[in-house]
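Q: how does the following fold in three dimensions:
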Amino acid sequence: MTTPTITTIEPTTLREWIDQHDDLVILDVRSAAEFEALHIRGSYNVPLPLLAEHTADLASRLGERVVLVCQSGVRAEQARVKLAGAGVDTAFVLTDGAPGYAAAGGDVVRGAGTWAMDRQVRMAAGSLVLAGLVGGRFLSPKLRTVAGVIGGGLAFSAASNTCAMGQVLAKMPWNRSAQEPTAASAIGQLPRPTA
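A: A predicted model of the protein is given here:
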């Protein structure tokens, strides 16, 4: 019987690790705006699209103890899978993300009040469904199709563990208030692994 691989870490355990391990690297894979709004003190911002594009370069800079953080765990798990494919099989995903860590009393940095991406997706999807249903009732029954398309998109998003609406919303001006890191700045900020 094989032992299942543990790929998550609880906020309370991370708090202990921060105090106990000098080689710990915490990568926050959210957008720069989300990172600016709330992040774990001492974490590094490497947004998921950047990590996905430069996985091998990033993997060469990581040591034995890596924790991946996002808002809820979805993007962090995608990052863990990417890093595992590049040979980093010691990465953990923080359960409940940065908000969970803050709620557990972890040391966080709070900045500008940008909504979290999952909240923005819920607002956009809900508004589009409502607009489609109201428009279908009062303007044209064909507008109800908007609600169906959004519902189908959300179901696909859950099944594929991706979010096209989140990717579109990330490009909106209010989510661009913070400067997105470049590959050189994101990877260059990481400490060199000790031999």
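
Q: from here on, just use CA atoms for contacts and neighbour counts.
A: Will do.

Q: residue 139 and residue 131, how far apart?
A: Residue 139 is 11 Å from residue 131, where distance means C-alpha to C-alpha, to the nearest Å.

Q: please say which of those two ends up with more neighbours.
A: Between residue 139 and residue 131, counted using other C-alpha atoms under 10 Å, the more crowded position is residue 131 (16 against 11).

Q: pull the longest helix from this protein.
A: The longest helix of the chain (DSSP state H) is helix 117-138.

Q: who does it touch, helix- and strand-wise?
A: helix 144-160, helix 164-169 (3 or more C-alpha pairs under 8 Å, 6 or more residues apart in numbering; DSSP states H and E).

Q: columns distance to residue 44 and mean neighbour count on top of those helices, output as CSV?
A: CSV is the format used below for the helices and strands packed on helix 117-138 (distance: least, C-alpha to C-alpha, whole Å; neighbours: other C-alpha atoms under 10 Å):
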stretch, distance to residue 44, mean neighbour count
helix 144-160, 27, 15
helix 164-169, 21, 15
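
Q: of all the ones you listed, which one is nearest residue 52?
A: Residue 52 lies closest, by C-alpha to C-alpha, to one member of those: helix 164-169, at 13.8 Å.

Q: next one: the next helix or strand after the closest one to chain centre, how far?
A: Later in the chain than helix 164-169, the nearest helix or strand by DSSP states H and E is helix 183-188. Its chain's C-alpha centre and that of helix 183-188 lie 18 Å apart, by C-alpha atoms, centre = their mean, to the nearest Å.

Q: following up with a second sequence; could you model it the same way so I can compare the two?
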Amino acid sequence: MSPAATAETTKSTAETAKTIDAQTLTTLLAESPNLTVIDVRNPAEFESAHIAGAHNIPLPLLSAHTVELTARLQDGVVLMCQSGVRAKQAQERLAAAGLQGGQVLTDSAADVEKAGGSVVRGRQVWDMERQVRFAAGSLVGLGLLAGRIASPKFRVLAGGISGGLVFSALSNTCAMGKALAYLPWNQGASEPSWEEIQAKLDR
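A: Below you'll find the predicted structure:
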């Protein structure tokens, strides 16, 4: 095997090792009570359903305090969201700041519950990924319908949403998700302050 191929295999193995599924996490939580689970969803999503004992540190807040957070974390950190996308972004930020051994949960809180883990449930709200899919699909459909009934110019809306989704995939960001986070139903729970998070992590 060539050096390049060996390096690629090593890189692939390292990336695979950074992910964890619901069943494995449930087992680890039972065996390692000191395991730190950080949920990077917004407060309303977290309130809807979260793993018992998890810390809610929304991705924007984590991004603003990456260095300080990394200094407080030890090995044995699992980052989660709904599908693993935001959690992976958080893990990359923390790894760049020096965190070793951070893992990304590729499943949701509901999957952990199905695997036998303890989940706390509150006021229900759609997860952000689902809201984005609904909003994007609705806007594309509206643009095409208005373009047929009212004016062809409305088709620009559908094209704009399509281009936005492509950019979102290429850049691994989601402007629509950030915008939706400000809507009333996503503001049901107050966002934790950095001071509150520090206090909880230091316990």
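
Q: could you measure from the equivalent of residue 135 of structure 2 over in structure 1 over to residue 82 of structure 1?
A: Per TM-score structural alignment, the equivalent position to residue 135 of structure 2 in structure 1 is residue 124. Residue 124 of structure 1 sits 28 Å away from residue 82 of structure 1, taking C-alpha to C-alpha as the criterion.

Q: more crowded one of those two?
A: Neighbour count, other C-alpha under 10 Å: between residue 124 of structure 1 and residue 82, residue 82 has more, with 21 against 16.

Q: in three-state terms, label the closest residue to residue 183 of structure 1 other than its chain neighbours for me.
A: Of all residues not flanking residue 183 of structure 1 in the chain, residue 50 sits nearest, at 6.6 Å (C-alpha to C-alpha, 6 or more residues apart in numbering). The three-state assignment at residue 50 of structure 1 reads helix, by DSSP: H, G, I helix; E, B strand; the rest coil.

Q: cool, and residue 82 of structure 2?
A: The three-state assignment at residue 82 of structure 2 reads coil, by three-state DSSP.

Q: that one pairs with which position in structure 1?
A: Using TM-score structural alignment, residue 82 of structure 2 sits opposite residue 71 in structure 1.

Q: what's the answer for residue 41 of structure 2, then?
A: Aligned by TM-score structural alignment, residue 41 of structure 2 pairs with residue 30 of structure 1.

Q: can you pull the contacts of whatever residue of structure 1 lines up with residue 183 of structure 2?
A: Under the alignment by TM-score structural alignment, residue 183 of structure 2 pairs with residue 172 in structure 1. Applying C-alpha atoms under 8 Å, 6 or more residues apart in numbering to residue 172 of structure 1 gives no contacts.

Q: looks like residue 35 of structure 2 contacts residue 29 (just checking).
A: Yes. Applying C-alpha atoms under 8 Å as the test, residue 35 of structure 2 and residue 29 come out as touching, 6.5 Å apart.

Q: ok so, going back, from residue 115 of structure 1, how far out is the match of residue 41 of structure 2?
A: From residue 30 of structure 1 to residue 115 of structure 1 the distance is 12 Å (C-alpha to C-alpha).

Q: these two - which one has more neighbours?
A: Legend: neighbour count by other C-alpha under 10 Å for residue 30 of structure 1 and residue 115, higher for residue 30 (25 against 14).

Q: how about that one, what does it touch?
A: Contacts for residue 30 of structure 1 (C-alpha under 8 Å, 6+ apart) come out as 45, 46, 47, 48, 69, 70, 71, 75.

Q: pretty sure it sits in a helix.
A: No. Per three-state DSSP, residue 30 of structure 1 lies outside any helix segment and is coil.

Q: how about residue 106 of structure 2, what's its partner in structure 1?
A: Mapped onto structure 1 by TM-score structural alignment, residue 106 of structure 2 lines up with residue 95.

Q: okay, and residue 14 of structure 1 sits in which element?
A: Secondary structure assignment for residue 14 of structure 1, by DSSP H and E: helix 11-20.

Q: what's next to that helix, contact-wise?
A: Residues outside helix 11-20 of structure 1 that contact it (C-alpha under 8 Å, 6+ apart) are 24, 94, 95, 96, 100, 101, 104, 106.
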